[in-house]
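Enquirer: what's the 3D shape of this:
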Amino acid sequence: MFLLMAADAALAQFRPLRFDDEFSVQRQSCAEGSNPGACWKDRPIADHIADHMRLSLGGDLRLRYEHTGNPRYGLDPQDRRGVAMVRGSVFTDLRLDEHWRGFAQLASSRTNGRTAGPSPVDEDRLDPTNLFVEWRSATQGDDGIGMRVGIQELQFGSGRAIDAREGPNVRRSFDAVRAYSTSGPWRVDAFAAKPRLNRLGSFDDARSQTQSLRGVYATRSAGVTSLDVYALHFEDTAARYVQGVAHERRWSLGTRVFGSHDAWNWNWEFAAQGGKFGDADIRAWSLATDTGYSFGDVPGKLRAALLVAIASGDKDPGDDRLETLNPIYPRGNYFGDEATLGPRNFFNIHPALTLQPSPAVQLTAGVDFFWRYSTRDGVYAPNGMLIRPAGDSRARHVATIASIATTRTLAPRWSSSAVVAYARPGAFLRETGATDALSFLSLSLQYRF
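Expert: Predicted structure coming up:
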């Protein structure tokens, strides 16, 4: 039991964005002799300047196998034996006194077995995912201000609008300038960014020439309930919807309320969008809720949850108004690891159960019932591409997806996961030509250091 708890605690030291790791905390296991690799965390460059210059090294490796039966419900070519993926990265973090920092992270992603060839989120042979310089007025955790300039991953809140896209083989990065301020329970970030375009080769990624994002994101973490509020402005000079292709200028105002009390926990988010798509007005909105209850008297830390979400769709592609939500840069596996459907023009109901039979093992099972919000709009992929246009179908039911997932901490710094999903197409997909049931299996092994 002690080994499992230690392994779980070790993995908790690794953050989704590795530049957020607490390197000084990780170094404690070096002093204890339990992890010699941690001696390369928060390491003094030289004894006489130990307090002024410190170096941290690290990285991760993920091996993943996926097999999808009838990809995109039979619309895409069938992979013969599934797809093998490898993603690895190494990083270095250099601190100069308590104010200056440089962070560089190189990543390589390879894929083999895709019949149609690797997609932009499958393969990127070698490119920086983070390469920035940062200045801050105070040590980490204290009140103050700071600024980060360069290539960097961005992730805010639950990743419903801006996320580093952990699920796919290639993560998402931006060319960005990010300023932040912390004061008591508040943190406020202001940023201007352009997404990096993933290309298959080495050192060939480039910033997008058509898309840009600016915004302010504020978080208050205190008490039973925490709060996020944000304002974002997204621009795409070549945006594509059912209405056509035009210059999109879209603002989003959103808020997220999350927290826990006794056995209850919640994560609710609402966003409203406006702006222009060519000459058309944009009017869109979304609501996402996750409400759970943990049964303290049941072995295994059983949690029952109900997720309900809605995203607006366009009611009339021929009028002068666009009502389709743009989630901007959401997480790649928004509804699940099978990653077949994206958060536009939908409403869904998703009951789920989570069980933790030991500190090192977690099991999750759920069923997702997925419908169209507007019968005049189509169904979209996670990357925003249109899967099926509305056509003549007025059916709402898109698919029902059942899934079971397990994650396991094998040892300190090692973890594994497995996901099995089955998706039956609803009336809308069947009426528009996507008639095959989809099956999905993924097996992953990850090492962090």
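Enquirer: switch to C-alpha atoms for all contacts and neighbour counts from now on
Expert: Will do.
Enquirer: just give the closest residue to N112, not the sequence neighbours.
Expert: Leaving aside its sequence neighbours, N112 sits nearest to A84 (CA to CA, 6 or more residues apart in numbering; 5.3 Å).
Enquirer: checking the one you found next. Helix, strand or coil?
Expert: strand (DSSP: H, G, I helix; E, B strand; the rest coil).
Enquirer: same check, this time on A10
Expert: helix.
Enquirer: against S108, how distant is the nearest residue in space to it that is not next to it in sequence?
Expert: In space, A10 comes closest to P412 once its chain neighbours are excluded; the distance is 5.6 Å by CA to CA, 6+ apart. Using CA to CA, to the nearest Å, P412 is found at 23 Å from S108.
Enquirer: could you measure from the residue nearest to N112 over to N70?
Expert: 17 Å.
Enquirer: next, the contact list for D279, please.
Expert: Under the criterion of CA atoms under 8 Å, 6 or more residues apart in numbering, the neighbours of D279 are D320.
Enquirer: that one and E248: what is the separation?
Expert: Where E248 is concerned, D279 sits at a distance of 10 Å (CA to CA).
Enquirer: next: G433.
Expert: Taking CA to CA, one finds G433 at 30 Å from E248.
Enquirer: more neighbours, these two?
Expert: The neighbour comparison of G433 against E248 (other CA atoms under 10 Å) goes to E248, with 22 against 12.
Enquirer: grab the nearest non-local neighbour of that one.
Expert: Spatially, and ignoring its direct neighbours in sequence, E248 is nearest to F277 (4.4 Å; CA to CA, 6+ apart).
Enquirer: does that neighbour touch Q243 like I think?
Expert: No - F277 lies out of contact with Q243 (CA atoms under 8 Å); the separation is 9.4 Å.
Enquirer: please generate a structure for the following sequence too, so the two can be compared:
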Amino acid sequence: MNTLLQLLLLLGFISATNAQQNPVFQKLRYDDDVTYLKTDSAKNAYQRIKYIPLGKNSSYFASIGGEARWQYTYTVNDKWGDESDEGDGYLLSRYLLHADIHLGAFRTFFELQSSLANSKIDPSPVDENQLDIHQAFLDIDFIDNKNEQFTLRLGRQEMMYGSQRLVAVREGPNSRLAFDAIKLFYKNKNWQTDAFFTHPIANKTGTFNDQFNENAKFWGNYTVIHKVPFIENIDLYYLGLWKSRAVFDDATGEETRHSFGTRIWKTKGNWKYDFESLYQFGKINEKTISAWTISSFACYTFENIKFSPEIGLKTEIISGDKNADDNHLQTFNPLYPRGAYFGLVALIGPSNLIDIHPSVSFNLTEKFTLGIDYDIFWRQNTSDGLYAPNMQLLYSGKGTRERYIGSQLISNLDYDMNDFLSFTLETGWFNAGSFLKEVGRGKDYFYGALTAQFKF
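Expert: Sure, this is the predicted structure:
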């Protein structure tokens, strides 16, 4: 597979330099639109693999694409010195290759994923999953035109909603997340609604062994309404989760959790914003769940100033458990969030947390972008612990009343060489606070990461 990918990447890189118009690569690659190539009679080698006619009917065609990502990371004081107080470097590589076949009202999408970890000690399946079927689904279109679409999707597929706080493809880590799902979705110019029932994939290290996961179920409805007076856009959603076994600081057992939420957002213009709130209820073992979160983000771009600086402020309050050893659990579960929630290395997950996060970014040139953000973290409730993005309990909150976790400074330098190839240099420093010093060694954590990503 590596040889095939290398040949395709080379083909894409050489021919792309002569392409007059190239596809816009979407976050979900099955949303890539290559139909503009239907009327292009002078296709180069790259464009010929992006649009392959399958007959005289223009709605019968195939497309091939993929990506390769290499990411070298160097860390000092893993887990704030509790796992290692020495420097450690490792290389993560990820390869994706897909085929997209359209046959009128029917469409199939198939994608392979290979994630490799070199020199990393005890890599998890999220770091290393040698080769597996990442996506394989069938679409049946009941309505499909410029103004309206009504589709049934069956099979293994990626899903991503809203700001990716709750449902994401887990782009930051090495292995992206997919779901074995049935999904029905309708959209027109002003709104879209999805209804789905899924079993999230549990990755396993190895080859073609990511089997159907009977230990978790995830279902719900997500609706997005555009062109709303004054607020611009609004999301309304319900998400349901069942796990055969979940572990929190003060609860372990079978979990059933329901989440109702809304999001108000705007992504165009000088002012941009994203406000979200949701409430969760359900049961874990014999305990009742009552959890919540409120998040706000606003930023402004100064277009008439050199480098077009954008200044932003994000704040979050995410509930934690109030009292240990009672019959209630207030710990928020972020479900399936983006992996790199607070930076690429993602030390902390969005649970039992208060976060203040100012940021600034600059467009240095057309190709270079610099971003700097600073995070300050506290525990929302001192009876609860500190969690990773995957809800693994990092440190218990029992036996300590310290609230301050620490602060984190991150810088990103992005270079978009062309439409296909990009580089990112990210550095981070986490200054351990009083909580980390009391429950562990509490050393300051450092990392640097260089990422190269090629898409075709």
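Enquirer: now do the shared contacts for F277 and Q243 of the first structure.
Expert: Residues touching both F277 of the first structure and Q243 (CA under 8 Å, 6+ apart): L322.
Enquirer: the two: who's more crowded?
Expert: A direct count of neighbours by other CA under 10 Å for F277 of the first structure and Q243 places F277 higher, at 26 against 17.
Enquirer: could you find the counterpart of that one in the second structure?
Expert: Here F277 of the first structure is matched to I284 in the second structure, going by TM-score structural alignment.
Enquirer: how about Q13 of the first structure?
Expert: In the second structure, Q13 of the first structure lines up with V24, judged by TM-score structural alignment.
Enquirer: leaving out chain neighbours, which residue sits closest to the residue nearest to the spatial centre of the second structure?
Expert: By CA atoms, centre = their mean, the second structure has its centre lying nearest to R338, at 3.0 Å. Leaving aside its sequence neighbours, R338 of the second structure sits nearest to R170 (CA to CA, 6+ apart; 4.5 Å).
Enquirer: SS state for that neighbour?
Expert: coil.
Enquirer: translate it into the numbering of the first structure.
Expert: By TM-score structural alignment, R170 of the second structure lines up with R165.
Enquirer: and the longest helix seen in the second structure, how far out from the chain's middle?
Expert: Ranked by residue count and defined by DSSP state H, the top helix of the second structure is helix 2-16. Remark: helix 2-16 of the second structure is offset 26 Å from the chain centroid, using CA atoms, centre = their mean, to the nearest Å.
Enquirer: wait, a helix at the residue nearest to the centre of the second structure?
Expert: No - R338 of the second structure is assigned coil when assessed by three-state DSSP, not a helix.
Enquirer: hang on, G433 of the second structure packs against Y404?
Expert: Yes - G433 of the second structure lies in contact with Y404 (CA under 8 Å); the separation is 5.6 Å.
Enquirer: now the strands for the stretch 101-250 of the first structure?
Expert: Applying DSSP state E, counting those that start in this stretch to the stretch 101-250 of the first structure gives strands spanning 124-136, 144-152, 174-183, 186-197, 206-207, 211-220, 225-241, 244-261.
Enquirer: how much space separates the residue sitting furthest away from the middle of the second structure from Y90 of the second structure?
Expert: No residue in the second structure sits farther from the centre than K56, which is 38.9 Å out by CA atoms, centre = their mean. Note on K56 of the second structure: its distance to Y90 of the second structure, by CA to CA, is 50 Å.
Enquirer: in the second structure, what stretch matches stretch 340-355 of the first structure?
Expert: Using TM-score structural alignment, stretch 340-355 of the first structure pairs with 347-362 in the second structure.
Enquirer: do stretch 59-66 of the first structure as well
Expert: Counting by TM-score structural alignment, stretch 59-66 of the first structure sits on residues 66-73 of the second structure.
Enquirer: and the strands in the stretch 301-449 of the first structure?
Expert: 303-311, 321-322, 346-358, 361-371, 379-380, 386-388, 397-411, 414-425, 438-448.
Enquirer: tabulate those strands (JSON lines), appending mean neighbour count and distance to S158 of the first structure.
Expert: Shown next, in JSON lines, are the strands of the stretch 301-449 of the first structure (neighbours: other CA atoms under 10 Å; distance: least, CA to CA, whole Å):
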{"stretch": "strand 303-311", "mean neighbour count": "20", "distance to S158 of the first structure": "13"}
{"stretch": "strand 321-322", "mean neighbour count": "23", "distance to S158 of the first structure": "26"}
{"stretch": "strand 346-358", "mean neighbour count": "19", "distance to S158 of the first structure": "17"}
{"stretch": "strand 361-371", "mean neighbour count": "20", "distance to S158 of the first structure": "18"}
{"stretch": "strand 379-380", "mean neighbour count": "23", "distance to S158 of the first structure": "20"}
{"stretch": "strand 386-388", "mean neighbour count": "18", "distance to S158 of the first structure": "24"}
{"stretch": "strand 397-411", "mean neighbour count": "20", "distance to S158 of the first structure": "19"}
{"stretch": "strand 414-425", "mean neighbour count": "20", "distance to S158 of the first structure": "20"}
{"stretch": "strand 438-448", "mean neighbour count": "19", "distance to S158 of the first structure": "22"}
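Enquirer: right, so of those strands, which gets closest to Y65 of the first structure?
Expert: Y65 of the first structure sits nearest to strand 438-448 of all the strands of the stretch 301-449 of the first structure, at 5.2 Å, using CA to CA.
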